[in-house]
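J.: structure for the following, please:
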Amino acid sequence: MNRHAAREKAFQVLFQLDMNDKQPEQAMNDYLESLEIDPFLKDLVEGVAENKQALDATISDHLENWTISRIASVERTVLRIAVYEINQKEDVPVNVSINEAVEIANLYGDEKSGKFVNGVLSKIKE
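T.: Model prediction:
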């Protein structure tokens, strides 16, 4: 599985975790069923789940006229993954994390999701 596919699957698992009360390992097994769990995907899911409060605090610090609770679940999940990557994955260039996040937001969110995600992540990157 390439990293783009792993990010997309991680988004799907984390989105489900945001909606349901499950452990990350259980959510990955339930969602991915027969697929072997990619190490990068596992790191993203477990890292975001374990650091959710810190990630939300970082996101909140860079919001203007918004609160983390007002952000739609799609955008919130995408932002958490990207901020985790930016802060924890030194082997991933920041611009790659941002571009991937915008792509996923455009795919799963509405027409404004990508721009919103890009704007927040651009402020975090500074």
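
J.: only C-alpha atoms for contact and neighbour calcs from this point on.
T.: Noted.

J.: taking the centroid of the protein, which residue is nearest it?
T.: Ile81 (2.4 Å; C-alpha atoms, centre = their mean).

J.: from memory that one sits against Val48, does it?
T.: Yes: at 6.3 Å, Ile81 and Val48 qualify as touching, with contact defined as C-alpha atoms under 8 Å.

J.: hmm, who's touching the host helix or strand of the residue nearest to the centre of the chain?
T.: Using DSSP states H and E, Ile81 falls within helix 73-88. When contacts are defined by C-alpha atoms under 8 Å, 6 or more residues apart in numbering, helix 73-88 is touched by residues 11, 14-15, 18, 44, 47-48, 52, 55-56, 58-59, 68, 92-94, 97-98, 101, 104-105, 108-109, 113, 117, 121, 124-125.

J.: I have a second one here; can you model it like the first so I can compare?
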Amino acid sequence: MNRRQAREKAIQALFQMDVGAVGAEEALANVTEGGRSDGFLEQLVKTTAEHLDRIDETIKKYLINWTFDRLANVDKAILRLAVCELLYFDDIPVKVTLNEAIELAKTFGDDDSHRFTNGVLAKIAAAEGLAK
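T.: Below you'll find the predicted structure:
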């Protein structure tokens, strides 16, 4: 599984955790259909789950004219994954995280999701001193 595929599966797992109220292990088992998992996928999902409060607070801080509760569940999952990468995965360049999140938003979100995702993440990266 390449990193793009791992991110796609991670979005699906985070979505299940949020909407279906399942734990990280169960969500990972569901998205891998009980098959062999991937270390990067597991790391993404477990790190996001472990730091969810800080990740959500970071997202909330940079939403303008929008509340966290109004976010579509898939957009929330994409933002959570990307903010997790920005804050906790120093080996991934910021540009890569932003580009991957935008592509995920194009795949899973609605017509405006990728622009919204780009705007929020660009603000976070700049304000948190992450833009490189």
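
J.: what would you report as the TM-score here?
T.: Aligned and superposed, the two chains score 0.96 in TM-score terms (TM-score structural alignment, normalised by the length of the first structure); 126 aligned residues with a C-alpha RMSD of 0.9 Å.

J.: and Asn30 of the second structure, what is it in contact with?
T.: Contacts for Asn30 of the second structure (C-alpha under 8 Å, 6+ apart) come out as Ala13.

J.: 10 Å - rerun?
T.: Under the criterion of C-alpha atoms under 10 Å, 6 or more residues apart in numbering, the contact partners of Asn30 of the second structure comprise Lys9, Gln12, Ala13, Gln16, Ala24.

J.: show me the two of the residues you listed that sit farthest apart.
T.: Lys9 and Ala24 (12.1 Å; C-alpha to C-alpha).

J.: what do these two both touch?
T.: Residues touching both Lys9 of the second structure and Ala24 (C-alpha under 10 Å, 6+ apart) are Asn30, Glu42, Val45.

J.: tabulate those residues (CSV), appending distance to Arg4 of the second structure and secondary structure.
T.: Rendered in CSV, the data for those read as follows (distance: C-alpha to C-alpha, whole Å; DSSP: H, G, I helix; E, B strand; the rest coil):
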residue, distance to Arg4 of the second structure, secondary structure
Asn30, 18, helix
Glu42, 14, helix
Val45, 14, helix
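
J.: tell me how far the residue nearest to the centre of the first structure lies from Ser34 of the first structure.
T.: The span separating Ile81 of the first structure from Ser34 of the first structure equals 24 Å under the rule C-alpha to C-alpha, to the nearest Å.

J.: same check on Val96 of the first structure?
T.: For Val96 of the first structure, the distance to Ser34 of the first structure under the criterion C-alpha to C-alpha works out to 29 Å.

J.: the two: which is more packed in?
T.: Val96 (13 against 8; other C-alpha atoms under 10 Å).

J.: PyMOL command for the buried members of the contacts of helix 73-88 of the first structure?
T.: Taking 16 or more other C-alpha atoms under 10 Å as the burial criterion, the selection of buried members of those in PyMOL is written as:
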select buried, resi 11+14+15+44+47+48+52+55+56+59+94+97+98+101+104+105+108+109+113+117+121
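
J.: good, wrapping up.
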